[in-house]
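Participant: structural data only, the sequence is not supplied:
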């Protein structure tokens, strides 16, 4: 029975794991010096070696014939683990075993000593799929692990794992595998299998794999089957849906030269060959990115790093303005998002081609415009106007202070309008706010920020909770324009609510205010609301009961100033 390449050539030693030398060396050193941890967290994109590293680690820590931290792969223990037949190495798929009962079963069985090996190793794949209750059940075991038990958690989405779990593990981040490393591994495998191949085909496959070694071998498997045990460029392009570099270069040069019709014809030629529209966009983004990188650091471009010499690419990179490339990448990303749900990608590609061909047209026209002669009537008219204005300015200067008194004041530049704060949402929170609730929110605020995405964290970097009750939180923003952006971002509000729910066990309502308006809102509330709910006299905002209530609500934040 035929076995897929990624299964046949699965790494069996740390040295065979591609592109993760720092991680594998650290693990080997830990095993050789007997400084292994009771729990590890392997994170990173798919197909980068997380599960393979976990199995090799299980072999190495139980092997009695280690060589430089590597398992011998010959003893009974190593071979049993390789075949998945050792009872003391348990591999669990959290996607289908994510309930509390399954984790409790693990917890109960972990108490028993290993039967055959030195260590009992639990490998939990896709651990982010565990339910909240399952994580809580696992937490106790990670906190007080039994002797001779090691947990290895693997995930592609570490941000979904509670921080309480992460803090009890040694974390290793597996990085995407470079196209150069993928190319070298595929080349080694094909030479071992004695399969003829085209180097350009391997480069296409390495690019299409997008940093995953398993994906690269799966694509290579398809190409070998498609090409009857040979690997050709045409077959690789056909299987991956990629476009030849020549057509990509033709298309990019045509749109940057603002010749729309030839660019449309090239695009249609690409589609008529059966190429995937989304793959075409990916190839364009990759090509444009390579040009940008080549302008700044040529050695970082994959094709250059792999020794591929493309003079046409280098000439184009030397001639194109980086600003045009930035605009192209933005336009490509926008179209890519719009194409996700369409059934007519050709229409979007036609629109894309026209938009790309029009980029930078106006600046280009200005740059190539012929110089205007000094004898031009318009120039003479403008020069006369300048002379007149300079004369008026000189007169005003001679008049000195008198001119400044009689001159009308310049109107101030209008400040950008900020959406009015809805105090009807804030007052109920203030009515039930306590210092203790505010301290609870502040205690988890740092952890909450770590849960957010990078973009969301940047927005919230200038915001702090200033009041809280059991059902709501008031968050003040240092800058009005950031506040303006945040109140329109429903995704951010949802992320904050979900994060507080995870960290505090409740999802309070979140209300934003600009920081400069917060003191006035707070003062108005204290002046118009008494503990009994009656209206207070506006003239007594600084009376002792109100100050006491303010201190009860806001604690040390209250500052009393005389009128």
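Facilitator: Happy to help now that I have it. Computed from a predicted structure; not experimentally measured.

Participant: contacts and neighbour counts: CA atoms only from here.
Facilitator: OK.

Participant: after the longest helix seen in the chain, next one along is what?
Facilitator: When the chain is parsed with DSSP state H, its longest helix is helix 377-399. Next helix or strand after helix 377-399 toward the C-terminus (DSSP states H and E): helix 401-406.

Participant: quick one: distance of that next one to the chain centre.
Facilitator: 59 Å (CA atoms, centre = their mean, to the nearest Å).

Participant: can you list contacts of it?
Facilitator: Residues outside helix 401-406 that contact it (CA atoms under 8 Å, 6 or more residues apart in numbering): 396, 397.

Participant: elements contacting whichever helix or strand comes after that helix?
Facilitator: Using DSSP H and E, the helix or strand that directly follows helix 401-406 along the chain is helix 423-432. On a contact count with 3 or more CA pairs under 8 Å, 6 or more residues apart in numbering; DSSP states H and E, helix 423-432 meets strand 463-468, strand 472-477.

Participant: could you export the ones you listed as TSV, including mean neighbour count and distance to residue 62?
Facilitator: Shown next, in TSV, are the helices and strands packed on helix 423-432 (neighbours: other CA atoms under 10 Å; distance: least, CA to CA, whole Å):
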stretch	mean neighbour count	distance to residue 62
strand 463-468	22	50
strand 472-477	23	52
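
Participant: for those, give me CSV that also has distance to residue 366.
Facilitator: Output for the helices and strands packed on helix 423-432, formatted as CSV (distance: least, CA to CA, whole Å):
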stretch, distance to residue 366
strand 463-468, 44
strand 472-477, 42
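
Participant: compare the ones you listed and give me the one nearest residue 171.
Facilitator: Closest approach to residue 171 among the helices and strands packed on helix 423-432 (CA to CA): strand 463-468, 29.5 Å.

Participant: report the distance from that closest one to the chain centre.
Facilitator: 27 Å.

Participant: now stretch 16-29
Facilitator: Remark: stretch 16-29 is offset 24 Å from the chain centroid, using CA atoms, centre = their mean.

Participant: all strands of this protein, in order?
Facilitator: 39-43, 89-93, 120-125, 149-155, 170-173, 196-197, 230-231, 463-468, 472-477, 509-514 (DSSP state E).

Participant: give the buried residues for the longest helix of the chain.
Facilitator: Within helix 377-399, no residue qualifies as buried by neighbour count (16 or more other CA atoms under 10 Å).

Participant: for stretch 234-245, same thing?
Facilitator: Buried residues in stretch 234-245, counting neighbours by 16+ other CA under 10 Å, are found at 234, 235, 236, 237, 238, 239, 240, 241, 242, 243.

Participant: alongside the first one, take a look at this:
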């Protein structure tokens, strides 16, 4: 096979060829120059970001005949042998297929032998997280105290699966996703060297589709070259990646904002007829809204826009669409994306999401209207409370000036507290029932928010469960207006609250609302009443029995008629 894929032809052979990992390459180069070479390294990060390439470059630099050097010469016999894989002292092992104890024991037995031609034996273990627990244990002692002529380089995409005992014995380097602009710069050099004609927009589309991986970008470029004819166009890249052009995304977003449901669905159907992937489409939409939000927050920092080109259409949409609308849209799209991952009909979920987005402004306006109404009622209540405080201050001053005259000012409430029902709950109340309600309270508020009942959660934000029996509980409110709205089941708040608590606790419990000031008085009256009943019971007891209890104790006395 004479043809080689681009990612194999243009695999980095020097540290300066590695794109987007300057924090790793600079550290390794300084260590080489200062001869501070560790016995074990751990390279972790997403696929296609250069972990294995950097490992090979490091193996060449540490064994280069011109060392110490920051870059391998790629001309000496050692460098050439490592490049073509013929040098026996540098071994690249695939842990996915050599993950047993026997393979690691074989390595452990061979590391004690000196290298045959190079300065160091270098073991590059790729996808090291695939090793079994037994293999990790077999590697542990060798990794901790290897011979001076051995270097281990472990590469993985899932570092959380590696035992901490292994990680603690390595110098760890985290490889980052490569920025799209860095990928575009590298691709330009490659296409110029290969004399390939390609549009700038096509390169950017490849970089976006690569999702931070240079190997993926080169594979997509290879595929686009094969797909196209004389020149690689943007349409060619979009066809092979399943992505949607920025112009089409802008049209769809404009239709959503203008609440043009028919046009939005028509645009979506046209994209589906072209073979586009709904999962890819929803991801592109999320990133478009994300870039718009960041551009609105900091228009002078165009580099924060990762996926989209800041053209006139993008600027116009970012200026017109308000930030709250973008927040709500991203939230709806994110929930739909999660649902689409577990269904065989992602197109249906995407269509439902588009319809929901076209009507979201009405829901937002309704919620805003309710919140404004609540805020207005709260302001009225605070004003009334301030008047009551001022009147109370005047009464105190007048009583101090004229002790013989007492002014009694009573404030009437239009909410009638069910005192008898609260007393009944208190008689049967237990700490266990109250703990169940309190432990579920924060989860209940979160569920209400997730169910788009933000106003209900706002009403209950300043409330607290204070007593509970097996079938009911008392809910104390800081503001009486909130207490009245919930108790009267305004907008089904009480009904939704009891339903969510039933889902969380499995118990059907009735909610009884009480204002904070009334609760303290009711609680004191109940305690006083209970104490009075206890005293009456003691007074009604036979004096001979009471005397016997004092002498012998209640447990030793048996009373018979």
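Facilitator: Thanks, I have the structure now. If you're wondering where the values come from, they're calculated on a predicted model, not measured in any experiment.

Participant: TM-score for this pair?
Facilitator: Superposed pair, TM-score by TM-score structural alignment, normalised by the length of the second structure: 0.67. Supporting alignment: 411 aligned residues with a CA RMSD of 3.7 Å.

Participant: and residue 537 of the second structure, what pairs with it in the first structure?
Facilitator: Under the alignment by TM-score structural alignment, residue 537 of the second structure pairs with no residue in the first structure.

Participant: check which helices and strands the helix or strand in which residue 537 of the second structure is found sits against.
Facilitator: In the assignment (DSSP H and E), residue 537 of the second structure maps to helix 516-539. If contacts are counted by 3+ CA pairs under 8 Å, 6+ apart, helix 516-539 of the second structure sits against strand 472-477.

Participant: which stretch of the first structure lines up against the strand it packs on?
Facilitator: Under TM-score structural alignment, strand 472-477 of the second structure has no counterpart anywhere in the first structure.

Participant: and for stretch 112-120 of the second structure?
Facilitator: The alignment of stretch 112-120 of the second structure onto the first structure (TM-score structural alignment) covers residues 111-119.

Participant: that stretch: how far from the chain's middle?
Facilitator: 40 Å.

Participant: ok so, going back, what's the following helix or strand after the helix holding residue 537 of the second structure?
Facilitator: Per DSSP H and E, the first helix or strand lying C-terminal to helix 516-539 of the second structure is helix 543-552.

Participant: dump the residue contacts of residue 473 of the second structure.
Facilitator: By CA under 8 Å, 6+ apart, the neighbours of residue 473 of the second structure are 425, 434, 465, 466, 467, 509, 510, 511, 512.

Participant: let's see it at 10 Å
Facilitator: 422, 425-426, 429, 433-434, 437, 465-467, 509-513 (CA atoms under 10 Å, 6 or more residues apart in numbering).

Participant: where neighbours are concerned, which of the residues you listed has the most?
Facilitator: Neighbour counts for the contacts of residue 473 of the second structure peak at residue 513, which has 27 neighbours (criterion: other CA atoms under 10 Å).

Participant: that residue belongs to a helix?
Facilitator: No - applying DSSP: H, G, I helix; E, B strand; the rest coil, one finds residue 513 of the second structure to be strand, outside a helix.

Participant: what sits closest to the most centrally placed residue in the second structure if chain neighbours are left out?
Facilitator: Ranked by distance to the mean C-alpha position of the second structure (CA atoms, centre = their mean), the top residue is residue 334 at 11.0 Å. Nearest non-adjacent residue to residue 334 of the second structure, counting by CA to CA, 6 or more residues apart in numbering: residue 286, 7.5 Å away.

Participant: list the contacts for that neighbour?
Facilitator: Contacts of residue 286 of the second structure (CA under 10 Å, 6+ apart): 292, 326, 329, 330, 331, 332, 333, 334, 337.

Participant: that older thread, show me the buried residues of stretch 234-245 of the first structure that map onto helices.
Facilitator: 234, 235, 236, 237, 238, 239, 240.

Participant: out of those residues, which is nearest to residue 192 of the first structure?
Facilitator: Nearest member of these to residue 192 of the first structure, counting by CA to CA, is residue 236, at 19.9 Å.

Participant: contacting residues around that closest one?
Facilitator: 198, 200-205, 208, 219-220, 222-224, 226-227, 242.

Participant: likewise for residue 4 of the second structure?
Facilitator: Contacts of residue 4 of the second structure (CA under 10 Å, 6+ apart): residue 10.

Participant: now residue 154 of the second structure
Facilitator: Per CA under 10 Å, 6+ apart, neighbours of residue 154 of the second structure: 40-44, 51-52, 55, 93, 95, 123-129, 166-167, 170-172.

Participant: against residue 153 of the second structure, how distant is residue 38 of the second structure?
Facilitator: If you measure residue 38 of the second structure against residue 153 of the second structure using CA to CA, to the nearest Å, the figure is 10 Å.

Participant: what of residue 262 of the second structure?
Facilitator: Residue 262 of the second structure is 57 Å from residue 153 of the second structure, by CA to CA.

Participant: out of those two, which sits in the busier spot?
Facilitator: Each of residue 262 of the second structure and residue 153 has its neighbours counted (other CA under 10 Å); residue 153 has more, 27 against 13.

Participant: with the ones in helices among the buried residues of stretch 234-245 of the first structure in mind, which one is nearest to residue 184 of the first structure?
Facilitator: For those, the nearest to residue 184 of the first structure is residue 236 (16.6 Å; CA to CA).

Participant: what residue of the first structure matches up with the residue nearest to the centre of the second structure?
Facilitator: With TM-score structural alignment as the criterion, residue 334 of the second structure lines up with residue 333 in the first structure.

Participant: go on, residue 89 of the second structure?
Facilitator: Checking TM-score structural alignment: residue 89 of the second structure goes with residue 88.

Participant: show me what contacts the residue nearest to that match when sequence neighbours are not counted?
Facilitator: Nearest non-adjacent residue to residue 88 of the first structure, counting by CA to CA, 6+ apart: residue 120, 4.7 Å away. Shown in contact with residue 120 of the first structure (CA under 10 Å, 6+ apart): 58, 61-62, 86-90, 110, 112-114, 146-151.

Participant: give me that answer again for 7 Å
Facilitator: Residue 120 of the first structure is in contact with 88, 89, 114, 148, 149, 150, counting by CA atoms under 7 Å, 6 or more residues apart in numbering.
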